[in-house]
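J.: One predicted model, sequence on top.
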Amino acid sequence: RDHTIHFALIKQLFDIIFTSNKTIYIWGIKNELFPFVNFKLFSHEQLHSITPINLQHQFKLFRNEQRQHHHRISTSDNILEDNCICEQCIGKKPSELWSLQDSTAYLLKEYLPKTLTREKFNIGLDPNLFNLDFKEKHYRQQLTTYALNACLSMQRILIQMKNAKFEIKFHSNKQSKRKLLQLSPISSDDEDDLLYLQRTSSLSKP
């Protein structure tokens, strides 16, 4: 339906988002967006022009900085208590990246289901695009809800990193040198937004 006003407005929004001067946070690599080019909302050229920051990679650096290894604690009863949750102690390899679900669990103390992680999100989620039965509509609603919660989780993880004044290091497409982005603490308005998200998000506590 690329001739409709709604399509034109959504495409205009992507034109604004996918401009070369924008910095976009992603979880993984931007190649995962390539299958969606078929919907003609954005192009391969636009995806190649953006400067993505892989939040998945940055989170690993952030957590290693925040959760360094420490030795066991001796209690008053002379019992060694091992409460270290560094990557080594929880069994995560140095080369192993964090999934969004694990990051959400450890940092936000919330549960993000993994069942839909590897589903095909480029099938067309708008129930009005096709004549769908109840099962097909329900499945697309599940995908939409999962994608929404994933985006909200990324935003809230980024807010936590901002509060900790974590410095993000990344490479720009326009310059070969490494850039440094220091995240500023969130403002009171951001805190209000976060409170709203926490109240409206459908993420469930473990």
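T.: Great, that's in hand. This is a predicted model, so every value here is computed, not measured.
J.: going forward, measure contacts and count neighbours with C-alpha atoms only.
T.: Will do.
J.: so how far is S43 from L33?
T.: 10 Å (C-alpha to C-alpha, to the nearest Å).
J.: which of the two has more neighbours?
T.: More neighbours surround S43 than the other of L33 and S43, with 17 against 14 (other C-alpha atoms under 10 Å).
J.: Could you grab the helix/strand/coil label for the residue lying closest to that one once chain neighbours are set aside?
T.: Nearest non-adjacent residue to S43, counting by C-alpha to C-alpha, 6 or more residues apart in numbering: V37, 5.6 Å away. For V37, the secondary structure call by DSSP: H, G, I helix; E, B strand; the rest coil comes out as helix.
J.: okay, now V37: neighbour count?
T.: By other C-alpha under 10 Å, the residues close to V37 number 14.
J.: try this one side by side with the last:
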Amino acid sequence: MAPKTNRNKRQRDRKAEKERLYGELFAPYEPSHPYSLHFVHNATTCDELKMFIDNAQTTTNFVFDTESNYLTNFPSIIQVMFMKQIQENSLVLIIETAHLPVESSYEFLQLKQLFYLIFRRQSHIYTWGALIDELTPFLQFNLFHLPVSSYIHNTQQVFKLWFNDWLAFQSTLNDNDDQDNDDTLIINAPAFDPIIFLHPLAINNIKRSRNESWSIQDATAYILNQYLPKKCTLRQWSIGLDDRILNRTRTFSSTYRKKMISYAANDCTSLAAIITFMYQSHIPSALQCVQYPSDIGEYSFDQEQNGSSLSFQVHWEDITTSDDEDMDYPMAVHDINERHSMEISNAEPYHQQLHDDNVLTIINDSNLLNDNINIKQKIRQRRTVQAQKRRNQKTSIRHRKNRYIYEIIRPVNMSIKLVKNKLKEFGINYLNVNIVRSQLYIGLKSHQDQIEYENLLSMNSFV
């Protein structure tokens, strides 16, 4: 327990240091979209709900986020942004699911109608992460059903591909000495702790090679050059944010509530700003989306051929989709601290090696940093028996690591034998499977397999 406790403390310290550093490097985040904030709960009137419904009928682009209580994980709020033209006012709703109208009321029926309109087939839903994972805990409130028929855009998984393409595009511009192009993104990464703030090329190569996901805070810093605070992530979100809620928890001050409200709204508006930036960049990889039709309930990966429905897009006609079958579309995304480990005798688990606090693990890989960091060559020496054994163990770890370059993660409560039988039933060709603390890790051969099987395996396939 002590090593785990120490590791958690280091992670907390690193997050606190990142908050401090970003706060010093960048101006505080300011929404680029004008918006009006509204709450939905048991004190919301029928007229207010009617206004939200009318707005939903004329909106096709929605940004979603959710928050749950710290420790208990009780699903507490749903944030929805009705994304309009950049110069138009957008609605941002904070739906407080701990304080909903009674299910038999007319207000509750209106709320269900609102979700029905939001999730209609013509809608585009944007999230930072998988929508189905965000919304599944909220099914208990009977506001909507899953799957939905809308076009689903997991901006987090598209961002990594787009950022790579954007850097390549920027490099091409630099090679052509085209310094007057208004689309050029200039990022001057300062010389700070490389664990916290890497050069854009370095962090891009690391995340792609390890299939790590971007946090929305990092994305905001690297492309918007603004600091998006994340200090309110671990909070009790069911306290009742709006003063109109009579049974709200009164031990929290209005200042505390205002900070949480600002945090919840900024999660939507910052994602809207990132989406707008990506689509206006004229990079084809920004056109990706994921759709799961309601009749089969399965994901299908798609690239839109017509962007006319995206009302916030400027200069859409200049963007063309890519038919390159070799494009790298990462589907499975997970945070750096959620990676699993493997037990190998007398050897450190490879996932732990990848994410160890020792910065040398990151910077001493020339393949990752593409010669951005000079590496001191080690002098060859005659190995002892023990050294040879350690070398063989490291080689074994490296081979095992390579089996999980493309992986899918699912919750599991069955034996490894039953898991393998199920995978055979699904017709899934896997390289390796491993179970760590009720989490199943499936190593696959290629990105194409990863995309296909990610769509095939639901979150409940092994529970």
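T.: Looks like it came in fine. Computed from a predicted structure; not experimentally measured.
J.: Next, the TM-score between them, please.
T.: With the length set by TM-score structural alignment, normalised by the length of structure 1, the two chains reach a TM-score of 0.67; 174 aligned residues with a C-alpha RMSD of 3.3 Å.
J.: still on that earlier bit, would you mind finding the match for the residue nearest to S43 of structure 1 in structure 2?
T.: Alignment note (TM-score structural alignment): V37 of structure 1 maps to L139 of structure 2.
J.: In this structure its match contacts P147, no?
T.: No. L139 of structure 2 lies out of contact with P147 (C-alpha atoms under 8 Å); the separation is 10.8 Å.
J.: do you know how far the residue nearest to the spatial centre of structure 1 is from L108 of structure 1?
T.: The centroid of structure 1 falls nearest to M154 when counting by C-alpha atoms, centre = their mean (3.3 Å). Applying C-alpha to C-alpha, the value for M154 of structure 1 to L108 of structure 1 is 10 Å.
J.: Now the element after the helix or strand harbouring Q46 of structure 1, going C-ward?
T.: Q46 of structure 1 belongs to helix 44-49 when assigned by DSSP states H and E. Toward the C-terminal end, the helix or strand that comes next after helix 44-49 of structure 1 (DSSP H and E) is strand 51-54.
J.: what's the mean deviation for that following strand versus structure 2?
T.: When structure 2 is overlaid, strand 51-54 of structure 1 sits 1.8 Å from its aligned residues on average, using mean C-alpha distance after the TM-score superposition for structure 1.
J.: Who are the contact partners of the closest residue to E167 of structure 1 other than its chain neighbours?
T.: Using C-alpha to C-alpha, 6+ apart and skipping the chain neighbours, the partner closest in space to E167 of structure 1 is Q182 (4.3 Å). Residues in contact with Q182 of structure 1 (C-alpha atoms under 8 Å, 6 or more residues apart in numbering) are 165-168.
J.: Now do the helices for the stretch 351-463 of structure 2: every range, in order, please.
T.: In the stretch 351-463 of structure 2, the helices defined using DSSP state H, counting those that start in this stretch lie at 360-363, 366-369, 385-402, 416-426, 447-456.
J.: and those, which is most packed in?
T.: Compared across the helices of the stretch 351-463 of structure 2, helix 447-456 shows the largest average neighbour count, a mean of 19 (mean count of other C-alpha atoms under 10 Å).
J.: Kindly name the residues of structure 1 that line up with that one.
T.: Using TM-score structural alignment, helix 447-456 of structure 2 lines up with nothing in structure 1.
J.: For that helix, name the packing helices and strands.
T.: Helix 447-456 of structure 2 is packed against strand 406-411, with contacts defined by 3 or more C-alpha pairs under 8 Å, 6 or more residues apart in numbering; DSSP states H and E.
J.: for the strand it packs on, packing partners?
T.: The contact analysis (3+ C-alpha pairs under 8 Å, 6+ apart) places strand 406-411 of structure 2 against strand 439-444, helix 447-456.
J.: In structure 1, what range does it match?
T.: Using TM-score structural alignment, strand 406-411 of structure 2 pairs with nothing in structure 1.
J.: can you give me the angle that strand makes with strand 439-444?
T.: 160 degrees (axes from the mean of the first three to the mean of the last three C-alpha atoms, to 10 degrees).
J.: Pretty sure L93 of structure 2 sits in a helix.
T.: No. Counting by three-state DSSP, L93 of structure 2 is not part of a helix but strand.
J.: how many other residues sit next to it?
T.: If you count neighbours by other C-alpha under 10 Å, L93 of structure 2 ends up with 22.
J.: Is it correct that it is in contact with V80?
T.: Yes. Judged on C-alpha under 8 Å, L93 of structure 2 makes contact with V80 at a distance of 5.1 Å.
J.: thinking again about what came up before, for the residue nearest to the centre of structure 1, which three-state class applies?
T.: Look at M154 of structure 1: counting by three-state DSSP, its state is helix.
J.: Map it across to structure 2 for me.
T.: In structure 2, M154 of structure 1 lands on L271 (TM-score structural alignment).
J.: OK, contacts around its match?
T.: 63, 127-128, 216.
J.: returning to what we had before: export the helices and strands packed on strand 406-411 of structure 2 as JSON lines, with columns for distance to R257 of structure 2.
T.: Shown next, in JSON lines, are those (distance: least, C-alpha to C-alpha, whole Å):
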{"stretch": "strand 439-444", "distance to R257 of structure 2": "35"}
{"stretch": "helix 447-456", "distance to R257 of structure 2": "38"}
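J.: So which of those is nearest E298 of structure 2?
T.: helix 447-456 (6.1 Å; C-alpha to C-alpha).
J.: From Y106 of structure 2, how far off is Q140 of structure 2?
T.: Distance of Q140 of structure 2 to Y106 of structure 2, computed by C-alpha to C-alpha: 19 Å.
J.: no, scratch that, I was asking about V290 of structure 2
T.: 34 Å.
J.: higher neighbour count, those two?
T.: Ranked by neighbour count (other C-alpha under 10 Å), V290 of structure 2 and Y106 place V290 first, with 22 against 12.
J.: what are the ranges of the helices in structure 1?
T.: 5-17, 44-49, 55-66, 100-103, 134-163, 188-200 (DSSP state H).
J.: S176 of structure 1 is nearest to which of the ones you listed?
T.: helix 44-49 (14.2 Å).
J.: number of nearby residues for P94 of structure 1?
T.: By other C-alpha under 10 Å, 10 other residues sit near P94 of structure 1.
J.: which ones are touching it?
T.: Contacts of P94 of structure 1 (C-alpha under 8 Å, 6+ apart): 87-88.
J.: switch to 10 Å and redo it
T.: P94 of structure 1 is in contact with 60, 64, 87-88, counting by C-alpha atoms under 10 Å, 6 or more residues apart in numbering.
J.: Return the entry from these with the maximum number of neighbours.
T.: Result: K60 is most packed of the contacts of P94 of structure 1 (other C-alpha under 10 Å), 19 neighbours.
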